[in-house]
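Novice: show me the folded form of this:
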Amino acid sequence: MPQQPIPVSPGTHAELTHTVTDADTAEAVGSGDLPVLGTPRLLALAEAATVRALAGHLGADRTSVGTRVSLEHLLPTPVGGTVTVRAEVVYADGRLVRFSVVAEDAARRLVGQGEVTRVVVDRERFLARVPSADA
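Specialist: So this is what the prediction gives:
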């Protein structure tokens, strides 16, 4: 079955805003011992923004999976601070979609930036290839 083209193009974008909690800190996620936004949580927010950008563009039988990430975490954000992450499609070809991601705090200071690559997959075919936990 031929793969349908991805119905997104450069410029497609989404953003999300998140208030940092104790559960988001480097201390809580094990990536450090400081009570500030942990890099793994910033990465998760960046990926969530890319998923949001694709939402509504893929049929129920398709989804996307992250395959590559490059992220610079440039500025700490304390508990109670907010981070807004914007993801914008910069390249789409075949099943591949590449996003530019930018994270800013409430004062519009650059918290992080990078690139996330996702690949659009057929849900059933993808899950059929996942090995069992016993294997």
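Novice: please make it C-alpha for all contacts and neighbour counts, starting now.
Specialist: Noted.
Novice: where exactly do the strands run in the chain?
Specialist: Along the chain, the stretches classed as strands by DSSP state E are 13-19, 62-73, 82-93, 96-105, 110-122.
Novice: pick the most buried one from those.
Specialist: Relative to the other members of those, strand 96-105 carries the highest mean neighbour count by mean count of other Cα atoms under 10 Å, namely a mean of 23.
Novice: this one as well, want them side by side:
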Amino acid sequence: MLASHFQSGFLDVFATPSMIALMEKAALLCAQEHLEDGYTTVGSRVEISHIAPSPKGMVVKAVAELIDIQDRRLIFKVEAYDKFEKIGEGVHERFIVNKERFLQKTYQKAR
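Specialist: From the prediction side, this is the model:
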């Protein structure tokens, strides 16, 4: 989860890609519990600011709040925190999809 591992930086600090993934997971879990079997959400857009560093080994958490629904489009306010402060914030967009149809359409590209 470190910037040095992702090659998004040279320092052993919590990486921006890791923070974004944690925020996406928070939004995914927030939505998933309300969906019918056979459905999930896929990420489509992130607008994130990484506003404070976190050292190697510090626990980081993310929270997501659903702020808008437009048909299958879900908009979340997302934030990340370490032990001391907010380290990131932004907006994340996800779309509700039928798992089977989504995978069929995706794998048609390989044919």
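Novice: how close are the two chains, by TM-score?
Specialist: Comparing the chains after superposition, counting by TM-score structural alignment, normalised by the length of the second structure, produces a TM-score of 0.93; 111 aligned residues with a Cα RMSD of 1.3 Å.
Novice: can I get the strands of the first structure in JSON lines including distance to residue 26 of the first structure?
Specialist: Below are those laid out as JSON lines (distance: least, Cα to Cα, whole Å):
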{"stretch": "strand 13-19", "distance to residue 26 of the first structure": "15"}
{"stretch": "strand 62-73", "distance to residue 26 of the first structure": "12"}
{"stretch": "strand 82-93", "distance to residue 26 of the first structure": "15"}
{"stretch": "strand 96-105", "distance to residue 26 of the first structure": "17"}
{"stretch": "strand 110-122", "distance to residue 26 of the first structure": "15"}
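Novice: any idea how far the aligned residue in the first structure for residue 105 of the second structure lies from residue 38 of the first structure?
Specialist: Aligned by TM-score structural alignment, residue 105 of the second structure pairs with residue 129 of the first structure. Taken as Cα to Cα, to the nearest Å, the spacing of residue 129 of the first structure relative to residue 38 of the first structure amounts to 32 Å.
Novice: tell me which residue is most central in the second structure.
Specialist: With the centre of the second structure defined as its mean C-alpha position, the nearest residue by Cα atoms, centre = their mean is residue 24, 1.2 Å away.
Novice: that residue contacts residue 91, correct?
Specialist: No. In this structure, residue 24 of the second structure is not within contact of residue 91 by Cα atoms under 8 Å, at 9.9 Å.
Novice: trace residue 86 of the first structure over to the second structure, please.
Specialist: With TM-score structural alignment as the criterion, residue 86 of the first structure matches residue 63.
Novice: distance-wise, check its match relative to residue 76 of the second structure.
Specialist: To residue 76 of the second structure, residue 63 of the second structure is 10 Å away according to Cα to Cα.
Novice: shared neighbours, the two?
Specialist: Contact criterion Cα atoms under 8 Å, 6 or more residues apart in numbering; residues shared by residue 63 of the second structure and residue 76: residue 27.
Novice: ok, how many other residues are close to residue 58 of the second structure?
Specialist: Residues lying near residue 58 of the second structure (other Cα atoms under 10 Å) number 11.
Novice: surely it is in contact with residue 84?
Specialist: No. Counting by Cα under 8 Å, no contact exists between residue 58 of the second structure and residue 84, whose distance comes to 9.9 Å.
Novice: sorry, back to before: quick one: the residue nearest to the centre of the second structure from residue 90 of the second structure, how far?
Specialist: Using Cα to Cα, we find residue 24 of the second structure at a distance of 11 Å from residue 90 of the second structure.
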